[in-house]
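> Build the 3D model from these lines:
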Amino acid sequence: MTAISSAISAQAPPVTNMGDRDVSMGKEDFLKLLVAQLQHQDPLNPADPTEFTSQLAQFGQLEQLTNANKSLEQLGRMSGEMEKMSALSLIGQEVVAEGSAFHFNGESMQLGYQLDTPAEKVTLYVQNQSGSTLTTISARETSSGQYFVDWDGYTDSGMPLVPGDYSLIVHAIDADEKTIDSKSLVKGRVESVDLGGTSVQLDTSSGTFALGRITRAGGS
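Below is the predicted model:
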């Protein structure tokens, strides 16, 4: 059945992207070609049953790929809906977001940091959008883990900061004064959820964060 093999090679190149739904040759086309060849084969020189079995196996693989593609699409849609439901359930809850950018609304808030390994000294810096340090906070906890400090919104000179967007920079060093890995964390209460973009966004009292940046939800 070399004719069918040639037709498959010409019309249905190997599927390399499971998300690509544009398959030029479907299972119905395959069956039509197979039946047509059986009807027009030479009765004095019938087709090799081994090759016939091989062609049926190819058809089975094509059908499996089609079904797998549909299943993946359904799983993707279900995952997206579950993500949206999960985000909506966070409204009113306090969450912890990973990232340096945050919004200061004029009220005291909690700024945090995460250490993967113990540190000798940890310092938090609140900077404006120009990169200038406005507030310096010496953290007490230096063991590995997540920690938060209360910040009243005042600068090092005792002046209250105006509401706006700022950055939290964490600098952690070991006993040899070498910088170790650390992450900036911000706490905020979820006020609304934006489902309209390419990713789910949470609008919180401390700024807007992608759902994927939320490391913890609930608690005080």
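> C-alpha from now on. contacts and neighbour counts both.
Fine.
> quick one, what contacts the nearest residue to Ala210 once chain neighbours are set aside?
Closest residue to Ala210 apart from its sequence neighbours, by CA to CA, 6 or more residues apart in numbering: Gln201 at 4.4 Å. Shown here is Gln201, whose contacts under the criterion CA atoms under 8 Å, 6 or more residues apart in numbering are 193-195, 208-211.
> Closest to Asn69 out of these?
Of all those, the one with the least separation from Asn69 (CA to CA) is Leu195, at 25.7 Å.
> Tell me, how many residues neighbour the closest one?
Using other CA atoms under 10 Å as the criterion, Leu195 is surrounded by 14 other residues.
> The structure of the following sequence is requested for comparison with the preceding one:
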Amino acid sequence: MAAISNLSQIKKYDPTAITTTVNDPTSTKDMTQNFLKMLTAQLQNQDPMNPMDSAGMTSQLAQLNMVDGINKMNTSMTSMLSQIQSNDFVNMSTTVGKKAMAAGNKILFSGESVNVAAKLDSDATSVKATIKAADGTTVAETDLGAGSQGLFKFIWDGLDGAGKVLPSGFYTLSIAAETTEGKTQTPTVYTSSRVATVGKSGANLEVTLADGRTVKPTEIEQWVA
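Below you'll find the predicted structure:
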């Protein structure tokens, strides 16, 4: 016959038992409580002929309260920042399918016109655009005329030099501008592409375009209707 275990030795839950709370001596709350305990003890045992400086004690307590306030403010700011980032993500997700113009010389032509631009460092008497196919063959060259300093915008309709519509695919754009002083400048090129997806990289938002580029929202120069 099997031995019967002594059930009286099994510990039972006692709701009236006192639980021990482990304090964090580095927290502002516990530091304040400890400070007040020490302050009370010092007041009880101070020398009547040489009392403690109440101004110094008040200053120390004020500093503890200030640290506690800063910690609470940091917590509130972190929560607020998280909410703002969440709202930004929701707002940015509505741009999927829209055209965004960002720095880059790659063009994904799919039968519809493409908005492009060049950021001129100074006024130019002549702005020339050259478009090449994926194999490096020049398919179109055009003189866009004079341009002012800043973002010089134009539209490529997907036509080659003979006025024929080019097949869908990837092309590259280069811009050369001649300044009013007769110097040649190579401005930064911007091309547009539809937004494919919006995602996150850590806490940062990322926009992936249909042509394969991944840009930050702050890198988008212009939204195109």
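> that older thread, ok, so what distance separates the residue nearest to Ala210 of the first structure from Thr2 of the first structure?
When distance is defined by CA to CA, to the nearest Å, Gln201 of the first structure is 55 Å away from Thr2 of the first structure.
> Now do the same for the residue nearest to Ala210 of the first structure: its match in the second structure.
Taking TM-score structural alignment as the alignment basis, one finds that Gln201 of the first structure is matched in the second structure by Glu206.
> same question, Ala87 of the first structure
Under the pairing rule here (TM-score structural alignment), the equivalent of Ala87 of the first structure within the second structure is Met92.
> Quick check, that match in contact with Val198.
Yes: the criterion here is CA atoms under 8 Å, and Met92 of the second structure meets it with Val198 at 7.0 Å.
> what about those two, which has more around it?
The neighbour comparison of Met92 of the second structure against Val198 (other CA under 10 Å) goes to Val198, with 21 against 17.
> where's that one, which helix or strand?
According to DSSP states H and E, Val198 of the second structure maps onto strand 188-201.
> Identify the residue of the second structure aligned to Glu28 of the first structure.
In the second structure, the residue paired with Glu28 of the first structure is Lys29, using TM-score structural alignment.
> Spatially nearest residue to that match (excluding sequence neighbours)?
Residue nearest to Lys29 of the second structure in three dimensions, not counting chain neighbours: Asp68, with 7.5 Å by CA to CA, 6+ apart.
> Near the one you found, how many residues? Count them for me, please.
Asp68 of the second structure has 16 neighbours, counted by other CA under 10 Å.
> Please apply the same query to Asp143 of the second structure.
Asp143 of the second structure: 13 surrounding residues under other CA under 10 Å.
> if I read this right, it contacts Lys128, doesn't it?
Yes: taking CA under 8 Å as the contact criterion, Asp143 of the second structure and Lys128 are neighbours in contact, 4.4 Å apart.
> Leu195 of the first structure contacts Met85, correct?
No: the pair Leu195 of the first structure and Met85 fails to qualify as a contact (CA under 8 Å) at a distance of 10.1 Å.
> And the strands in the first structure?
Listed in chain order, the strands of the first structure (DSSP state E) span 94-98, 101-104, 109-115, 121-127, 133-139, 145-151, 164-173, 182-194, 201-204, 207-210, 214-217.
> can you put those strands in CSV and add distance to Gln74 of the first structure?
CSV is the format used below for those (distance: least, CA to CA, whole Å):
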stretch, distance to Gln74 of the first structure
strand 94-98, 30
strand 101-104, 35
strand 109-115, 37
strand 121-127, 45
strand 133-139, 48
strand 145-151, 37
strand 164-173, 40
strand 182-194, 23
strand 201-204, 23
strand 207-210, 24
strand 214-217, 26
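> picking that back up, can you pull the contacts of the match of Ala87 of the first structure?
By CA under 8 Å, 6+ apart, Met92 of the second structure lies in contact with Val198.
> which of the contacts of Gln201 of the first structure still touch in the second structure?
When those are mapped onto the second structure through the alignment and contacts are counted by both residues aligned by TM-score structural alignment, their matches' CA atoms under 8 Å, the preserved ones are 194-195, 209-211.
> Out of those, name the two that are farthest from one another.
In terms of CA to CA, those reach their longest pairwise distance at Leu195 and Phe209, which sit 12.4 Å apart.
> what's the average per-residue distance for the longest helix anywhere in the first structure once overlaid on the second structure?
Ranked by residue count, the top helix of the first structure under DSSP state H comes out as helix 49-88. Helix 49-88 of the first structure: mean distance to aligned residues in the second structure after superposition is 1.5 Å, counting by mean CA distance after the TM-score superposition for the first structure.
> Please determine how far Leu168 of the first structure is located from Gly207 of the first structure.
As for Leu168 of the first structure, its distance to Gly207 of the first structure is 13 Å (criterion: CA to CA).
> Look up how far Leu72 of the first structure lies from the residue most central in space within the first structure.
Geometric centre of the first structure, nearest residue: Gly212, 5.8 Å, by CA atoms, centre = their mean. In this structure, Gly212 of the first structure and Leu72 of the first structure are separated by 21 Å, where distance is defined by CA to CA.
> Please compute how far stretch 88-99 of the first structure lies from its chain's middle.
The chain centre lies 16 Å from the centre of stretch 88-99 of the first structure; the measure is CA atoms, centre = their mean, to the nearest Å.
> again with stretch 26-44 of the second structure
The offset between the C-alpha centroid of stretch 26-44 of the second structure and the centroid of the whole chain comes to 43 Å, using CA atoms, centre = their mean.
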